[in-house]
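Visitor: What follows is a predicted structure for the sequence shown.
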Amino acid sequence: MPRTNAPLPTAFSLYLDAVRFCAAVMVVFAHYVQHKLVSAPVAAVLPNWGREAVMVFFVLSGFVIAYTTENKGASAREYVVARCARIYSVALPLLLASFVAAGIAATWLGVDVPAGYELRRAYFYIPFHLMFMGELWVMSETPPWMPQYWSLGYEVWYYVLFGCAFYLRGWWRYAVTAGVFVLLGPKLWLLLPVWLSGVALYHGLKRYSMPVMVARLGWLLTLALLAAFHATGSEQAWRPVAQHLWPFPGIRMGSADRFLFDYVVCVLVVANFACARFAEFAALARAAQPIRMLSAYTFTLYLVHELVISCWRTFHGHDPDSTAHMVTLTLLIAATTWLAGIVTETRKHWFRAPFEALLWARSPARSAAPK
């Protein structure tokens, strides 16, 4: 049924916020299992949905960008400032913290730090990572003790590509957008459809709807299908197939080597979101405050938890069979996320000023603003 354009319903907005936070928690659980931080019996029941969670982030990112650019009337300058403040408010301090912590471990304790070679050329690699160039073409670089940073090397460049296509006009739009697309390289091309599916979802939801009961049944079905698909173990099984189909033998697939699995997850996530939009989960309103509060720390939790895990294992030591160790580590991750979030994600406005100064200094709108 055709629909007219409408603001994002509160229940659906809360659902997306809840999903965002749950996805970050799934990444943490996945790393508990992958790093063997928990005992075998616990690992057997702990969700290991890290890859699916990252695909959820990609779909959400595309959806949110499409929604905000269309409904909030942001100019190109405002788009750049908002994206930079959002990303750098968390990425910059935690990136610096990762280099400092890993540097202490490597220098004073003689620990063999993953990507430790970057510590010897921090003057190069810190700016390199702040430009999110670690996944372009043949590169596959992440900061010390922050391997999940790889996804920012995709998402940030998708922001750039979208901004060029959305805000530029005339031949500049085609030339610059094409140039950025070429700059991305094959790995980012592979996962671009996942991010763009979020954009397509936003525009599709403006045009169509479904009955509430159909939406709720569809929502349950997509969750069941996602769980069943995960249970098949396809994430690892499809890797050789993806590598066989890869047409660039001289370029490592790296973090995109599960793109076939990612596409299936993407379809199920998009379908789940579409059903949730019309399922009218009004009960979420009763938990609106904690949902909003927790979702405000999602990005920080996603980036900081590996740093905490690495510091804990290096400076203290970890026994996977110790309940006390596991509880302490979990509390440390929660406390660090909260403390870091106070000065990062929840203080994005602090990071707007330098970007506004760079981009708005000669803006007519700025000079015409009331004193």
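Guide: Yep, it's here. Numbers count the residues shown, from 1 in each chain.

Visitor: drop to CA atoms for contacts and neighbour counts, all remaining ones
Guide: Will do.

Visitor: quick one: secondary structure of Glu141?
Guide: Using DSSP: H, G, I helix; E, B strand; the rest coil, the structure places Glu141 in coil.

Visitor: How much space separates it from Met133?
Guide: 8 Å (C-alpha to C-alpha, to the nearest Å).

Visitor: Could you list every helix and strand that the biggest helix by length in the chain packs against?
Guide: Assignment by DSSP state H gives helix 76-108 as the longest helix of the chain. Judged by 3 or more C-alpha pairs under 8 Å, 6 or more residues apart in numbering; DSSP states H and E, helix 76-108 is in contact with helix 122-130, helix 150-167, helix 298-315, helix 352-360.

Visitor: what packs against the second one?
Guide: So that's helix 150-167. Judged by 3+ C-alpha pairs under 8 Å, 6+ apart, the packing partners of helix 150-167 are helix 50-71, helix 76-108, helix 170-184, helix 186-207.

Visitor: Contacts for it next, please.
Guide: 54, 58, 61, 75-76, 79, 83, 132-136, 141-142, 173-174, 176-177, 180-181, 184, 188, 192, 195, 255 (C-alpha atoms under 8 Å, 6 or more residues apart in numbering).

Visitor: List the buried residues of it.
Guide: The neighbour-count criterion (16 or more other C-alpha atoms under 10 Å) identifies 150-165 as the buried residues of helix 150-167.

Visitor: Off-centre distance for that helix?
Guide: 12 Å (C-alpha atoms, centre = their mean, to the nearest Å).

Visitor: If I take that helix and helix 170-184, what angle do their directions form?
Guide: 170 degrees (axes from the mean of the first three to the mean of the last three C-alpha atoms, to 10 degrees).

Visitor: residues near Ala66, how many?
Guide: Burial measure for Ala66: 20 neighbouring residues, criterion other C-alpha atoms under 10 Å.

Visitor: Second structure for comparison follows:
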Amino acid sequence: MLNNLQGARALAAISVVLLHVGASARDHSVNTPLFSSLGNWGNSGVDLFFVISGFIMVYVQDRSPRSPGRFLVDRAVRIVPLYSVMTLALFGLLIVAQSVVRSPAPEMGHLTASFLFLSKAIYGLDPVLYVGWTLEYEALFYLIFALSIVLSKPCSGGQKLLLILSSALILLVLTGLAPPIVLEFLYGAAIARVRHLIGLRTGWLFMVGGGVLLALTIGHDIAIEARWIFWGLPAAIFLMGCTIVPQISNGLVTRLGDASFSLYLTHVFVISALMKVYSLIPVVIEGDVWAAVVCGVAILVGILVHRYFEQPLTQLVRRGVTWIDSLNRRTAVV
């Protein structure tokens, strides 16, 4: 277990929370000089997530090879249940509380496309749960990764998988079918293959150097076309170091990393609700102080949702998949 990856996940999720707290504060006319100074830098958490995802897919596949079907099922079990529930929750909220949410309910076609991770492709819109736009690129990466497993099998699997994966993603970018940000998955995939060539001292240099490069972009708004360079490369350098240096053992950090997916999906609900509450509080609270409270509550809710909802839900779905697999095997034997 590379616990530093969990720390990186925690950092990525918190970065996105900071981004949306600042944005929501501006929408609700809450003065937050400190949070506002970050600008859109929190978006870099998404780039770090993409690099981590590329690394994990190759790292796990190298050690526990899976068939394309099993790979896709495993990924679906991991992300679909909670994402579907959160999407439905927001959809229901948009229907029953439009006067509070101040946003129209989406059409059923848009909702369906959101569930299928095709909202951008079909409608050119973010999904109903807007942070799900990143999951649509994740889903694209998973499909290409599964295809790479299929095509690499006649060619000694692991040796050719990265070449096929790289060729497919680069082709999508060159043809304009995907933005360059998808190349960040390749950064992570490459790290999984070359990290063993890097020594401990260089690993520390990579981790610190990547972190410094990311910090230098604070306050700068990077266009999505350039993020693979200005945020993706530093994130990759940082992650390379994280996989090499001694692994952390801090339980809180690893638990927060475990809860990063729940935090990512739920924080938008918490932030929106608490920023509305701010206008109702009779006592004057400094904007940045309230924003910090909002961040803390969002993190706590993310941890609780992971522990008491995401984990049981995922286990339930996984048991269902296992039951279906066993039923199919018995049917095949008969």
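Guide: Good, I have the coordinates. The model shown is predicted, which means the values in this text are computed figures rather than measured ones.

Visitor: rewinding a little: could you save the helices and strands packed on helix 150-167 of structure 1 as JSON lines and add columns showing distance to Val269 of structure 1?
Guide: Shown next, in JSON lines, are those (distance: least, C-alpha to C-alpha, whole Å):
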{"stretch": "helix 50-71", "distance to Val269 of structure 1": "7"}
{"stretch": "helix 76-108", "distance to Val269 of structure 1": "24"}
{"stretch": "helix 170-184", "distance to Val269 of structure 1": "25"}
{"stretch": "helix 186-207", "distance to Val269 of structure 1": "9"}
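
Visitor: Which among the ones you listed is found nearest to His325 of structure 1?
Guide: helix 76-108 (20.3 Å; C-alpha to C-alpha).

Visitor: Show me which positions of the closest one end up buried.
Guide: Residues of helix 76-108 of structure 1 classed as buried by neighbour count (16+ other C-alpha under 10 Å): 76, 78-91, 94-95, 97-99, 101-103, 105-106.

Visitor: How about stretch 105-120 of structure 1?
Guide: 105-106, 113, 116, 118-119.

Visitor: Closest to Leu226 of structure 1 out of these?
Guide: Nearest to Leu226 of structure 1, judged by C-alpha to C-alpha, of the buried residues of stretch 105-120 of structure 1 is Val113 at 35.6 Å.

Visitor: what secondary structure does that closest one sit in?
Guide: Relying on three-state DSSP, one would call Val113 of structure 1 coil.

Visitor: I'd guessed it sits against Val100; true?
Guide: No: contact criterion C-alpha atoms under 8 Å: Val113 of structure 1 and Val100 do not qualify, at 12.0 Å.

Visitor: returning to that earlier point: do you know which of the helices and strands packed on helix 76-108 of structure 1 lies nearest Asn48 of structure 1?
Guide: Of all these, helix 298-315 sits nearest to Asn48 of structure 1, with 14.9 Å by C-alpha to C-alpha.

Visitor: List the contacts of the most centrally placed residue in structure 1.
Guide: Of all residues in structure 1, the one closest to the mean position by C-alpha atoms, centre = their mean is Phe57, 4.6 Å from it. Phe57 of structure 1 is in contact with 20, 23, counting by C-alpha under 8 Å, 6+ apart.

Visitor: could you pull out the strands for the stretch 251-371 of structure 1?
Guide: Here the stretch 251-371 of structure 1 has no strands by DSSP state E, counting those that start in this stretch.

Visitor: quick one: the helices in it?
Guide: Assigned by DSSP state H, counting those that start in this stretch, the stretch 251-371 of structure 1 shows helices spanning 259-278, 288-295, 298-315, 323-343, 352-360, 364-367.

Visitor: can I get those in a markdown table with mean neighbour count and distance to Ala44 of structure 1?
Guide: As requested, the helices of the stretch 251-371 of structure 1 are exported to a markdown table (neighbours: other C-alpha atoms under 10 Å; distance: least, C-alpha to C-alpha, whole Å):
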| stretch | mean neighbour count | distance to Ala44 of structure 1 |
| --- | --- | --- |
| helix 259-278 | 21 | 22 |
| helix 288-295 | 15 | 27 |
| helix 298-315 | 21 | 20 |
| helix 323-343 | 16 | 16 |
| helix 352-360 | 15 | 44 |
| helix 364-367 | 10 | 57 |
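
Visitor: Just put those in CSV and tack on distance to Leu245 of structure 1.
Guide: Shown next, in CSV, are the helices of the stretch 251-371 of structure 1 (distance: least, C-alpha to C-alpha, whole Å):
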stretch, distance to Leu245 of structure 1
helix 259-278, 10
helix 288-295, 38
helix 298-315, 31
helix 323-343, 39
helix 352-360, 42
helix 364-367, 51
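
Visitor: of all the ones you listed, which lies closest to Val42 of structure 1?
Guide: Of all the helices of the stretch 251-371 of structure 1, helix 323-343 sits nearest to Val42 of structure 1, with 10.5 Å by C-alpha to C-alpha.

Visitor: hmm, back to that, what lines up with the residue nearest to the centre of structure 1 in structure 2?
Guide: Under the alignment defined by TM-score structural alignment, Phe57 of structure 1 is paired with Phe49 of structure 2.

Visitor: what's the answer for Thr336 of structure 1, then?
Guide: In structure 2, Thr336 of structure 1 lands on Val301 (TM-score structural alignment).

Visitor: so that match touches Leu263, yeah?
Guide: Yes: counting by C-alpha under 8 Å, Val301 of structure 2 does reach Leu263; the two are 7.2 Å apart.

Visitor: After superposing, tell me the mean distance of stretch 77-92 of structure 1 to structure 2.
Guide: Mean deviation of stretch 77-92 of structure 1 relative to structure 2 after superposition (mean C-alpha distance after the TM-score superposition for structure 1): 1.4 Å.

Visitor: What range does that stretch cover in structure 2?
Guide: Under the criterion TM-score structural alignment, stretch 77-92 of structure 1 matches residues 69-84.

Visitor: residues in contact with the matching stretch?
Guide: 115, 132, 142-143, 146, 262, 265, 310, 313-314, 317-318.

Visitor: Check stretch 14-21 of structure 2 too.
Guide: Applying C-alpha under 8 Å, 6+ apart, the external contacts of stretch 14-21 of structure 2 come out as 35, 38-46, 264, 267-268, 271, 291, 294-295, 298-299.

Visitor: Could you do stretch 281-297 of structure 1 as well?
Guide: With C-alpha under 8 Å, 6+ apart, stretch 281-297 of structure 1 has contacts from 10-12, 14-15, 17-18, 20-21, 337-338, 341, 345-346.

Visitor: Work out the gap between it and the centre of the chain.
Guide: Its chain's C-alpha centre and that of stretch 281-297 of structure 1 lie 20 Å apart, by C-alpha atoms, centre = their mean.

Visitor: now stretch 59-78 of structure 2
Guide: Relative to the chain's own centre, stretch 59-78 of structure 2 is displaced by 17 Å; criterion: C-alpha atoms, centre = their mean.
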